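Undergrad: kindly return the folded structure for what I paste below:
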Amino acid sequence: MSPDLMVMEARIRKELSQLQKLEKELAGILKAGETKMESVRLRAYASILHDFYSGIEKIFITIAREIDQSIPTGEGWHRQLLEQMTLDLPTKRPAVIDAKFAAQLQEYLSFRHRFRNLYGYELQWLKMEDLVKNMGPVLKDFKIYIEKFLGVLSDIMK
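TA: Below you'll find the model as predicted:
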């Protein structure tokens, strides 16, 4: 495997580890949960969801920069990057994720956008509850996609 791809794989694996820590942090908050959500806990959930998608996006940016050699720019670049990861680029790489999984991730991207543009007191539990409860399974699926992708890259580089 080339040194550039070794560095890329190391960055991706580091980010996966960070995402795993986020999921554990969220699980701890959920265990301590109460029926009524107080402001601090609500903000903590929102921050974790924000960081979760940001970590996923860092992995996608690494792939776009190192392999695709093309990172979208301008308005809507976050959505374009997510869509780019669903593309099979025959001379460069296979699709990283499929369109169905991208649609799941789009929900986290949309939440992150709202989070960045709201005041904390405007956060609503009902608008983030499913994202919070599904973060663990989504991370599990994401790791499967990424491990498969890294395996294909490793085979190509042999």
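Undergrad: from here on, just use CA atoms for contacts and neighbour counts.
TA: OK.
Undergrad: for this protein, longest helix please?
TA: helix 125-157 (DSSP state H).
Undergrad: tell me the helices and strands packed up against that one.
TA: On a contact count with 3 or more C-alpha pairs under 8 Å, 6 or more residues apart in numbering; DSSP states H and E, helix 125-157 meets helix 3-31, helix 39-63, helix 99-117.
Undergrad: quick one: it to chain centroid distance?
TA: On the basis of C-alpha atoms, centre = their mean, to the nearest Å, helix 125-157 sits 7 Å off its chain's mean C-alpha point.
Undergrad: next, the angle helix 39-63 makes with it.
TA: Helix 125-157 runs at 20 degrees relative to helix 39-63, counting by axes from the mean of the first three to the mean of the last three C-alpha atoms, to 10 degrees.
Undergrad: list of residues touching stretch 16-27?
TA: Tyr45, Ile48, Asp51, Phe52, Gly55, Ile56, Val132, Met135, Gly136, Leu139, Lys143 (C-alpha atoms under 8 Å, 6 or more residues apart in numbering).
Undergrad: Proceed likewise with the subsequent sequence, for comparison:
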Amino acid sequence: MDEGKLAVLRAEVENQVAAIERIFDRVKERRKMTDTVHLESLGYQLHNLYCAFEDLFKIVARTFENEVTSMARYHTELLRRMTLDIKGVRPALFSRETGELLDNLRAFRHFFRHAYAYQLDPRKLAVVLEDALKLEDRFKKEVARFLHLVSSTV
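TA: Down below sits the predicted model:
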């Protein structure tokens, strides 16, 4: 990868990491309240959190290997691809363990988008929140590792 392309990748990734961090701040703020309105707001922020992670995946995919072509399993495939170390192309963005936490968040996002007639179950939301909060430190370390490995190939 040439230095110009690396600079663009780094800037886009850092910008997206900042967006993810802002959403994490809103998630932590909303977890303190337990009334229905705040639970729904927390659900919305968890939904947004996965969407922001998926935007990060798209930045990496666009830079290295283009888009996922299978639209039937697009979201699952894009996430899976981010846990792959693709020899000669790029290192994995995330570990398999982080990928599993992200997959739980992806599944919640899917439920949240399509659960028009359901109320959020506070117990289930608590499990999603717990997994999401485990991601906060992990993702920053793994993104830094990814950028370091990519930079060392220039």
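Undergrad: and the TM-score between these chains?
TA: Here the TM-score for the pair of chains, by TM-score structural alignment, normalised by the length of structure 2, is 0.91; 153 aligned residues with a C-alpha RMSD of 1.6 Å.
Undergrad: can you redo the helices and strands packed on helix 125-157 of structure 1 as a markdown table with distance to Gln80 of structure 1?
TA: Listed next are these as a markdown table, based on distance: least, C-alpha to C-alpha, whole Å:
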| stretch | distance to Gln80 of structure 1 |
| --- | --- |
| helix 3-31 | 20 |
| helix 39-63 | 11 |
| helix 99-117 | 11 |
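Undergrad: what's the most buried one of these?
TA: Stretch with highest mean neighbour count among those: helix 39-63 (a mean of 19; mean count of other C-alpha atoms under 10 Å).
Undergrad: what range in structure 2 does that helix sit on?
TA: Under TM-score structural alignment, the match for helix 39-63 of structure 1 in structure 2 covers residues 36-60.
Undergrad: mean offset of the matching stretch relative to structure 1 (after superposition)
TA: Following superposition, stretch 36-60 of structure 2 is found to deviate from structure 1 by 0.8 Å on average (mean C-alpha distance after the TM-score superposition for structure 1).
Undergrad: spatially central residue in structure 2, please.
TA: By C-alpha atoms, centre = their mean, structure 2 has its centre lying nearest to Phe53, at 2.4 Å.
Undergrad: from His38 of structure 2, how far off is it?
TA: Computed with C-alpha to C-alpha, to the nearest Å, the distance linking Phe53 of structure 2 and His38 of structure 2 is 22 Å.
Undergrad: go on, Val68 of structure 2?
TA: For Val68 of structure 2 relative to His38 of structure 2 (C-alpha to C-alpha), the value is 35 Å.
Undergrad: over to Pro91 of structure 2?
TA: Taken as C-alpha to C-alpha, the span from Pro91 of structure 2 to His38 of structure 2 is 39 Å.
Undergrad: now Leu120 of structure 2
TA: Taking C-alpha to C-alpha, one finds Leu120 of structure 2 at 11 Å from His38 of structure 2.
Undergrad: need the residues touching each of these two.
TA: Contact criterion C-alpha under 8 Å, 6+ apart; residues shared by Leu120 of structure 2 and His38: none found.
Undergrad: please tell me I have it right and Met82 of structure 2 contacts Arg96.
TA: No - using C-alpha atoms under 8 Å, Met82 of structure 2 makes no contact with Arg96, being 9.1 Å away.
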